[in-house]
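[1] fold the following, please.
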Amino acid sequence: MTDFPSLKNDLLIRAAYCEEVERTPVWAMRQAGRYLKEFQEVRAKHDFFTVCRTPELACEVTLQPLRRFDLDAAIIFSDILVIPQALGMEVQMVPGKGPVFPKPLIHPNEIKALNQDPDIDKELGYVFDAITLTRKKLEGKVPLIGFSGAPWTLMAYMVEGGSSATFSKARAWLFQYPEESELLLNLLTNTIIKYLVNQVKAGAQTLQVFESHAGILGSSTFAKFSLQYLSRIASGVKKELSDLGISRVPLIVFAKGAHYALEELSATDYDVISLDWTIDPKRAREISSAKGKALQGNLDPAVLYGSPDSINCATKRMVEAFGARGHIANLGHGMYPDLKPESLKAFVDTVHSASQECIKNS
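    Now for the predicted structure:
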């Protein structure tokens, strides 16, 4: 591994392991994004995947929110759909529409045409280069988070061909072609494990797995086609890192909408369970505390459309509900493109003040 500057702010790492902290660490999913004018200026000159594939540009937009807000982590700018690209599928980012697969998977026989054993360093080397560059540019200010989409979420896009309210085509596969679906999910799982381990080798200090479409699955379907693969990723990544002599790289899982599976997720090897805004923090704490898991989240991003006072009140309630230890403050989903930067600042600043007060009184 490359020699990097020592970490000056390890609040997020300590909170992820439920260790003592001076205040609750805070960051925001999609903290680098279209709500920032400076991000829009970069995107006006470069298309989305050009930014992802150019380490200097990916580094720049990763660092942009840290220049505005007192955040406790950076998350590398990339996209979950780089994995299907590495497997040989074309993905386009269409303005106003989002990701589009010109040739989605129509029949299970097409799985055979995918790259079954991709050279991760070759196919996704630009991500690792961006991580290494960003880690150096951070100069130890905060930890750098790497990430990947989860197998089911990636499969959903690969079969559906883009975003969808129901992902009915992808869900149909699970019941029409269960064995072939498992083949695809296994391929994705093995690729994701390699991808995440290589992100750590490149400089990532924390990892998050996004199961963005967990909420469209029922509990039994989630257990069969999502949970077991999420669990394998956590255990597989931890084993490979341990074999490399690498420790204290917390793993976060964000299974949006999987309120029914908090107990099962808490039984996996993830250190942190990230919550969407529909889950009561106190209930989540009751479920996860028995397994010693930290929690992340879970302010409704729509709260940031409110007044500074309403943001302040909602954030205080969130901090108090989660308590003084084992919590990483975040939104329950990513920043929306039309939110104002000042609203995120109000959230971040309130987390700082409210959590210090909470710790003092605990």
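[2] only C-alpha atoms for contact and neighbour calcs from this point on.
    OK.
[3] show me the helices in the stretch 1-150 of the chain, by range?
    11-16, 37-45, 48-53, 55-68, 82-86, 120-123, 125-138 (DSSP state H, counting those that start in this stretch).
[4] so for Arg325, which of these sits nearest?
    For Arg325, the closest of the helices of the stretch 1-150 of the chain is helix 11-16, at 6.6 Å, according to CA to CA.
[5] by contact count, what packs against the closest one?
    strand 294-299, strand 327-331 (3 or more CA pairs under 8 Å, 6 or more residues apart in numbering; DSSP states H and E).
[6] residues near the closest residue in space to Glu90 that isn't next to it in sequence, how many?
    Distances taken as CA to CA, 6 or more residues apart in numbering place Phe101 nearest to Glu90, at 5.9 Å, with adjacent residues excluded. The tally of other residues near Phe101 (other CA atoms under 10 Å) stands at 20.
[7] from Pro341, how far out is Phe101?
    32 Å (CA to CA, to the nearest Å).
[8] alongside the first, I'd like the structure of this one:
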Amino acid sequence: MSVFLDAAWGKSTPHAPVWLMRQAGRYLPEYRHLKERYGFWEMVRTPELAVEVTLQPVRRFPLDAAILFSDIMTPLPPMGVDIEFAPGPVLARPVRTGSDVDALRVPAAGELVPFVAEAVRLLRAASPVPVIGFAGAPLTLATYLVQGGGSKDHAEFRAWLRQDPVSADALLDKLTEVTIRYLRDQIDAGAQAVQLFDSWAGVHDAAGYGRFGLPHARRVLEALGDRVPRIYLAVGASHLYGPIASLPAEVVSVDWRRPLHECRAELPGMALQGNLDPGLLLTTPELAVAGAHEVLRAGLGGPHIFNLGHGVLPGTNPDTVARLVDAVHEFPRTEGDQGS
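    Have a look, this model is predicted:
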């Protein structure tokens, strides 16, 4: 067992394990060097390149887990969706009608994105730390499919859900099945934990999330069983922690907007992951470490996996990340502090 897997299963650990969302990417010079030769999709779709990018931060920092280099949009092209990155995902033709939904394919298990499963197999053999697989939650994937690109609040998508609930249900059902198959493929290939990214759940009110988000997230997580720890992330969603607490997940990843000790009371029995503000990594190492200590103190009282409240920002200094990781490992957690 590893300290990361112990914490994810709800066990006491001597220190908080640490990994960072988007720990592989543009802030690392070795990634930028590789990016000069290969496009984003080429790196995602070439297992050897995906493994190399995944391992770059693990070689540089003493991280406790490696998350596969990929994108939540990866299973959508096999469904018949044309996606480009500019730099965020942009769809040539958004999904807006019942016929659009009907046209989407649901590839068979094992045929969805075989290059991802191969990357996980290679990574499991090469990584010195546990491998995390991931997928986008059905509600978040539907957000991009209907909206067609970036948005501050995805108001058009929220309106579409209420105006055409029949098409919405059909779309979410298809995305749920694809997500289940996609994550099962990753687990079968060797992923030792999985994270379900519900990045846009927080733009919905409790009624909208309860109608269109929660049931599909539950179906995905239930279908995976407890073969590996299941991590659920919903950004800007502290108003939804009541229903989120009912999900069959071992870990809930918390963004930076609320301290962990407040969130723990609303998410009983779950390990917490998070929740340093990524913006602090754009300051000085001293300020980042001070912020980490605040998070670590707030995370006492139960199992805690240290992470950011969202992904590493491109302008982050790798030296600051190095200081941060060391500071997390040096912060002691006693048995009495953890409540388990």
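[9] one step back: right, so the helices of the stretch 1-150 of the first structure: which one is the most enclosed?
    Highest mean neighbour count of the helices of the stretch 1-150 of the first structure: helix 11-16, a mean of 24 (counted as mean count of other CA atoms under 10 Å).
[10] residue range for it in the second structure?
    Using TM-score structural alignment, helix 11-16 of the first structure corresponds to residues 3-8 of the second structure.
[11] same deal with stretch 42-55 of the first structure?
    Per TM-score structural alignment, the counterpart of stretch 42-55 of the first structure in the second structure is residues 34-47.
[12] from the chain's centroid, how far away is that stretch?
    20 Å (CA atoms, centre = their mean, to the nearest Å).
[13] next: stretch 29-45 of the second structure.
    In this view, stretch 29-45 of the second structure has its centroid 21 Å away from the chain centroid, taken as CA atoms, centre = their mean.
[14] go on, stretch 119-131 of the first structure?
    For stretch 119-131 of the first structure, the distance to the chain centre is 18 Å (CA atoms, centre = their mean).
[15] which residues does that stretch contact?
    Residues from elsewhere that reach stretch 119-131 of the first structure, judged by CA atoms under 8 Å, 6 or more residues apart in numbering: 52-56, 58-59, 76, 78, 82, 86, 144, 146, 191, 194-195, 198-199, 202-204.
[16] thinking again about what came up before, okay, the helices and strands packed on helix 11-16 of the first structure, which one's buried deepest?
    Compared across those, strand 327-331 shows the largest average neighbour count, a mean of 29 (mean count of other CA under 10 Å).
[17] that strand aligns to what range in the second structure?
    With TM-score structural alignment as the criterion, strand 327-331 of the first structure aligns to 304-308.
[18] for stretch 273-283 of the first structure, same thing?
    Aligned by TM-score structural alignment, stretch 273-283 of the first structure falls on residues 252-262 of the second structure.
[19] got the buried residues for the matching stretch?
    Neighbour counts over stretch 252-262 of the second structure (16 or more other CA atoms under 10 Å) mark 252-256, 259-261 as buried.
[20] can you tell me which of those lies nearest to Leu267 of the second structure?
    Scanning these for proximity to Leu267 of the second structure, where the rule is CA to CA, the winner is Val252, at 8.0 Å.
[21] still on that earlier bit, other residues contacting the match of strand 327-331 of the first structure?
    Contacts for stretch 304-308 of the second structure (CA under 8 Å, 6+ apart): 4, 7-8, 16-21, 255-256, 271-278, 296, 328.
[22] Glu84 of the second structure: neighbour count?
    The number of residues packed near Glu84 of the second structure is 14, by other CA under 10 Å.
[23] OK, contacts around it?
    When contacts are counted by CA under 8 Å, 6+ apart, Glu84 of the second structure touches 90-92.
[24] trace Ile111 of the first structure over to the second structure, please.
    Aligned by TM-score structural alignment, Ile111 of the first structure pairs with Val101 of the second structure.
[25] all strands of the second structure, in order?
    66-67, 83-85, 89-91, 131-136, 193-198, 230-234, 251-253, 271-276, 304-308 (DSSP state E).
[26] before we move on, the earlier item: will you turn the contacts of Glu84 of the second structure into CSV that also has distance to Phe306 of the second structure?
    Output for these, formatted as CSV (distance: CA to CA, whole Å):
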residue, distance to Phe306 of the second structure
Val90, 32
Leu91, 34
Ala92, 38
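[27] nearest to Tyr38 of the second structure among those?
    Taking CA to CA as the measure, Val90 is the one of the contacts of Glu84 of the second structure closest to Tyr38 of the second structure, at 19.6 Å.
[28] what's the match for that closest one in the first structure?
    Match for Val90 of the second structure (TM-score structural alignment): Val100.
[29] now its match: how far from Leu12 of the first structure?
    Distance from Val100 of the first structure to Leu12 of the first structure, by CA to CA: 34 Å.
[30] name the surrounding residues that touch stretch 165-182 of the second structure.
    Contact with stretch 165-182 of the second structure is made by 75, 97-98, 101, 106-110, 112-113, 135-139, 141-142, 160-161, 212, 216-217, 219-220, 223-224, as judged by CA under 8 Å, 6+ apart.
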